[in-house]
Structure formats: structure tokens, C-alpha cells
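> Sequence first, then the predicted structure, then my questions.
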Amino acid sequence: MIRQFLPKVNWYQLALMYFKDRSAAECEARWKKTLHPTRTRVGKFSLEEEKRLKLAMTLFGAQNWHKIARFVPGRTKTQCREIWANFLDPNVNHGKWTKEEDAKLREAMSEHEFLALPDISLEPEPEIVAVKKKRKA
């Protein structure tokens, strides 16, 4: 594989030298997923890209996103997985919820007392916030 002959990037050193508020992982992800010259496509998938993604899913299955992304030039494995899961997967109902589905969900929630479960906070855990603040200082 050609990758083994390419120089390795020391993302930790790069982050330390150039960014006081960015981690090595953040720099690497930003480069690989957005800024790398082969990642030219952002935004909505074209019809051709959707066709290629559907064909790749047939060929490789949903477990090999790296191969799938290579089949859709300019797109990352994350982009391919997201568009598949959120818009193209035929096994998922992507339409609006019906009144019947809403009623069924309400019934299931009350019948099985799922409402008694603790709410899951969307806020980051306090210790994560503290670490980020400390790193910025």
C-alpha cells in the first residue's frame, strides 16, 4: 500500500507548534475530513454521488465505510455514513412521523414507564468543560 511510504504526520507536535486551542486529534480530523486536497466535496450529494454510494453499499456492505468513501471520490467515510443513515438507507423510514406513530410512541412511553428514566443531558460533562477551559488558559 502506498500509504506506508508516505511520511507520517506528528499531529501532536503540529498542534503544539501552531495551535494553542486545538488538540492533535482536532487538527488531524480537520485536515483529513475537510482540508485535504482530495476532499473537495462538501454540501449536498449530487445524484451521481448518491448512485455511487448506493452501488458501494451493495458491493461492500455497511461495515466498510473506508472502501465506500473511496468509491465516492471527494467524500469522507463520515459523509457517506451520514448521508446513508439519514437519507438513503431503504430500511429506515425517512418520512415525517404520522399521527398514528406519534400515538404509538406515546403509548409505549406511558405503558413501559420509560418516562421515569433519568433525562440524558445534552450538555458536556462538567469535567470535560473544566479540561477544555484549563487547556485554553
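Yep, it's here. Numbers count the residues shown, from 1 in each chain.
> C-alpha from now on. contacts and neighbour counts both.
Fine.
> Could I get the contacting residues of the residue nearest the centre of the chain?
With distances taken as Cα atoms, centre = their mean, the chain has residue 78 as the residue nearest its mean C-alpha position (4.4 Å). Counting by Cα atoms under 8 Å, 6 or more residues apart in numbering, residue 78 touches residue 65.
> Can you list the buried residues in the host helix or strand of it?
Residue 78 is part of helix 77-83 when elements are defined by DSSP states H and E. Buried residues in helix 77-83, defined by neighbour count with 16 or more other Cα atoms under 10 Å: 77, 79-81.
> Tell me who's in contact with residue 66.
Per Cα under 8 Å, 6+ apart, neighbours of residue 66: 76-77.
> Roughly how far does it sit from residue 75?
Distance of residue 66 to residue 75, given as Cα to Cα, to the nearest Å: 10 Å.
> got another, please set it beside the one above:
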Amino acid sequence: SHSIHSLRDTTAVYNKWSPEEDEILRNAVARVTKNNTTDVAGKWVRIAQLVPHRTPIQCSARWSGALNKDITRGKWTTDEDNLLIAAVEHEVTVLETPCADINWQKIAMAVPGRTGVQCAARYQEALDPGIRKGKWLDEEDVLLKEGLMKYGKSWVKIAAGIPNRTQRQCRTRWLQIFPKMKEEDKIRMEALCGSPIAVNEKVKKKKTRR
């Protein structure tokens, strides 16, 4: 039988990390890494055991996304872009790895300070030569609206239905065309997936506060 205390310890919470939790995570990472540097797969399981109410995935994401000082965050430099492009080209052309099977953790080893997640996002959203840039076609706008009606704001699914357009491009295009729609169409689309204008205003306010 489990005590109430032990049940609490195994119940994950999904709210914002506190400064105290960050400190506990830093200490846990230092302790586990110091004792064992070979078992990478089980590392985050052991770390999470030292951080009450947090899962291995939460601990890994928090460490990579905010606390690890070895990870570079923010805008990519031209040198980083070039390293990333070269690493992907080598993987695809020399090693003949299909794009869908690229190991982004491996790619990240060629770009110091960046994670696999960062490399995947940067390449797929900005550097992939297959990305279509420039003016949107009427047919693409139709696919965008159909995607929104079918999937709401699941940009991954929407972008998958519009050849060579990225999630970011789809979001940006929706912000551009929504104000130009007829009032009845706006009401219908808002009922299905909310107003993009409201979301955009929140983003602007956050930037202004900074």
C-alpha cells in the first residue's frame, strides 16, 4: 500500500516551475551526472526521482529549455545556419538518410550549443530548400481555410496539407487574411478556431512590456 505522501510524489504537476524547483533540478542534474555519465537513457528517470511531482520529460524539457548554460538560445547566427545546413546535407546526400529519418540529436553534435529540437525546428521552418517562399496562391489559401475548419489551430496538421509550406508560414498567412474576410465568414471561422487577432494582440503586448 502507498502512503498519501508517496502518492503525491508520483503525481505530476503541470504548472510553471518555481525558483525552488529549478534549484532542486540543478542539484539533481549535478548529482546524477557526477555519479554516472554513461547511462544517458536512464539519466532523466533518475533525475526526476529527485524532483518531487515532476516527470522525466518535464525535467529534461526544463533543463534544455531554460537552465542548461551550455545551450544557446535566441536568434541563430549565419555560422550556425551554415553548420546546420552542411550537417543535414551530409546526412542526406552522403549517408543517404531519408529526411524523415534524420536523427536530429546527431545533427546537433555538429552545431555547438544547439539541441536536436532546436536544429529540427530551425531547418524545417527556415532552411529547408523545399520550403516555398513568396506570395501565397489562391489554392493555398483555400487549403489553409479548409485545414482550419477541419483541424482548428493544429498547425502541424494544417501545414501537412499544404505542400512546401511551414507551420509558421500558415500561422502568419492566417493573421494576414483573417481581417480581409467577410464579416459572416469571420464569425464562422472564429466559432471554429477562435480569433487570430486576439492571439496576435497578446503577443504584441508581451513584446511591448519587454
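Okay, I see it. Keep in mind it's a predicted model, so treat the numbers as computed, not measured.
> Overlay the chains and give the TM-score.
Remark: TM-score between the superposed chains equals 0.62 [TM-score structural alignment, normalised by the length of the first structure]; 109 aligned residues with a Cα RMSD of 3.3 Å.
> What's the match for the residue nearest to the centre of the first structure in the second structure?
When the second structure is aligned by TM-score structural alignment, residue 78 of the first structure is paired with residue 117.
> Tell me the first helix or strand C-terminal of the longest helix seen in the second structure.
The single longest helix within the second structure, with elements called by DSSP state H, is helix 19-35. For helix 19-35 of the second structure, the succeeding helix or strand toward the C-terminus, using DSSP H and E, is helix 40-48.
> buried set for stretch 82-90 of the first structure?
In stretch 82-90 of the first structure, counting by 16+ other Cα under 10 Å, buried: 84, 88.
> hmm, who's touching that stretch?
With Cα under 8 Å, 6+ apart as the test, stretch 82-90 of the first structure has contacts from 50, 53-54, 92, 94.
> That one: how far from the chain's middle?
In terms of Cα atoms, centre = their mean, to the nearest Å, the centre of stretch 82-90 of the first structure is found 12 Å from the chain centre.
> on that earlier part again, now list the buried members of the contacts of stretch 82-90 of the first structure.
Neighbour counting over these (16+ other Cα under 10 Å) leaves 50, 53-54 as the buried ones.
> Need those in JSON lines (columns: distance to residue 7 of the first structure and secondary structure).
Shown next, in JSON lines, are these (distance: Cα to Cα, whole Å; DSSP: H, G, I helix; E, B strand; the rest coil):
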{"residue": "50", "distance to residue 7 of the first structure": "33", "secondary structure": "helix"}
{"residue": "53", "distance to residue 7 of the first structure": "30", "secondary structure": "helix"}
{"residue": "54", "distance to residue 7 of the first structure": "34", "secondary structure": "helix"}
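> what's the distance between the longest helix of the second structure and the middle of its chain?
Centroid separation for helix 19-35 of the second structure versus its chain: 24 Å, with Cα atoms, centre = their mean.
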